[in-house]
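Q: only the shape, not the letters, is given here:
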């Protein structure tokens, strides 16, 4: 073998080693790039999952809130109508008291039937009379004090002496507070 051939073989061998080394480097770079791509895609997927979960939670909260609002609206939908009917109930109470004084049994029976029918109809729609009587403890959250008078008995101090106007609830909401006189 001549020296030129030997040099050619050595050069070819070096070229082959360099080429192999370059290919290994390219493969390593490609692997890193693929790994980076996988990590990037995983990060994007996690971001989209988080976005989806937040949106889903917001929607569930919206459904729950609107559901509660709708139920509340149905409970109090007729509040204005009910409030306008309360003076009619008061008038029936006053009429019954006056008819009892007149001692006309037929008239009293007829007015009681109409009064009871109206009360039952309103009760079926959610109207409920608040139970308040003389001697009950006064509570500013559920009673409206019109005036204070000297208590006829010591046991009535700070308590309800008289109920001037009945109170009513529609569902769980007070639509008219009972008007009372308290003892001092």
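A: That came through fine. Fair warning: this is a prediction, and the values are worked out from it, not measured in the lab.

Q: when you work out contacts or count neighbours from here on, use the C-alpha atoms and nothing else.
A: Noted.

Q: just give me the residue closest to the centre of the protein.
A: By Cα atoms, centre = their mean, the chain has its centre lying nearest to residue 68, at 4.5 Å.

Q: residue contacts, that one?
A: Contact analysis of residue 68 by Cα atoms under 8 Å, 6 or more residues apart in numbering lists nothing.

Q: which helix or strand contains it?
A: helix 3-75 (DSSP states H and E).

Q: who touches stretch 90-105?
A: 107-108, 111-112, 115, 165.

Q: now do stretch 142-161
A: Against stretch 142-161 from outside (Cα under 8 Å, 6+ apart): 133-138, 174, 177-184.

Q: sorry, back to before: okay, buried residues for the following helix or strand past the helix holding residue 68 please.
A: Using DSSP H and E, the next helix or strand after helix 3-75 towards the C-terminus is helix 79-102. For helix 79-102, the neighbour count (16 or more other Cα atoms under 10 Å) marks 79, 82-83, 86, 89, 92, 95-96, 99 as buried.

Q: same check, this time on stretch 164-177
A: 166-171, 174-177.

Q: what's the span of that stretch, first residue to last?
A: By Cα to Cα, to the nearest Å, the extent of stretch 164-177 from end to end equals 11 Å.

Q: what about it, distance to the chain center?
A: 22 Å (Cα atoms, centre = their mean, to the nearest Å).

Q: and the comparison structure, right after this:
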């Protein structure tokens, strides 16, 4: 081989080497661009993931606030439940005393005094949310609202399954029944 051919071969090899390097550089640049895009995509995915987490956490917090607010309101409504339950027998005793004093005509002044104290206690409790469960003779018995103490044969057919007598009044505190009315039901 002549020197010319050798030089030509060397130049061709160098040209091919440069072409290969250029192709390699281009491929590297393409790969870098695709890595940059994939890094950008990764960042977008991470951002979306964090947004989802934030929204879920925010929604949980809002639900927590609403739930605790409802619980607090309910607690305030029924905060006096225990004291009310303790005072209900006192109301019953006043009612029984008034029934017995009505029979005694000589104790009119005593009856007026007891009635005044009873009404004052009842109005104070009503201001705090206590109310009487209205039940009367002839109402339909409802196990959700009434407590049946006993069943007796109904005096007439139209009183079957209905309330014959109210033995003890029921009371509500707000919308919650704290003592169910005790009734006698006709069968």
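A: Here it is on my side, so go on. Keep in mind that this is a model prediction, so the values were computed, not measured.

Q: superposed, what's their TM-score?
A: Overlay of the two chains. TM-score (TM-score structural alignment, normalised by the length of structure 1): 0.90; 183 aligned residues with a Cα RMSD of 1.8 Å.

Q: returning to what we had before: farthest-apart pair in the buried residues of helix 79-102 of structure 1, please.
A: 79 and 99 (30.3 Å; Cα to Cα).

Q: secondary structure class for residue 150 of structure 2?
A: strand (DSSP: H, G, I helix; E, B strand; the rest coil).

Q: so what corresponds to residue 16 of structure 2 in structure 1?
A: Per TM-score structural alignment, the equivalent position to residue 16 of structure 2 in structure 1 is residue 14.

Q: what do you get for residue 60 of structure 2?
A: So, by TM-score structural alignment, residue 60 of structure 2 is matched to residue 58.

Q: and residue 49 of structure 2, by the same measure?
A: That one, residue 49 of structure 2, aligns with residue 47 by TM-score structural alignment.

Q: same check, this time on residue 70 of structure 2
A: Checking TM-score structural alignment: residue 70 of structure 2 goes with residue 68.

Q: repeat that for residue 121 of structure 2.
A: So, by TM-score structural alignment, residue 121 of structure 2 is matched to residue 118.

Q: tell me the secondary structure at that match.
A: Classified using three-state DSSP, residue 118 of structure 1 is helix.

Q: for residue 186 of structure 2, the count of nearby residues, please.
A: Per other Cα atoms under 10 Å, the neighbour tally for residue 186 of structure 2 reads 22.

Q: for it, which residues are in contact?
A: 151-155, 159-164.

Q: ok so, going back, list the contacts for the match of residue 60 of structure 2?
A: Applying Cα under 8 Å, 6+ apart, no residues contact residue 58 of structure 1.

Q: residue contacts, the aligned residue in structure 2 for residue 180 of structure 1?
A: Residue pairing (TM-score structural alignment): residue 180 of structure 1 is matched to residue 183 of structure 2. Neighbouring residues of residue 183 of structure 2 by Cα under 8 Å, 6+ apart: 146-150, 163-168.

Q: hang on, residue 183 of structure 2 in a strand?
A: Yes - counting by three-state DSSP, residue 183 of structure 2 falls inside a strand.

Q: what's the helix or strand for the nearest residue to it once chain neighbours are set aside?
A: When the adjacent residues along the chain are set aside, residue 183 of structure 2 lies closest to residue 166, with 4.5 Å between them (Cα to Cα, 6 or more residues apart in numbering). In this structure, residue 166 of structure 2 is located in strand 163-168 according to DSSP H and E.
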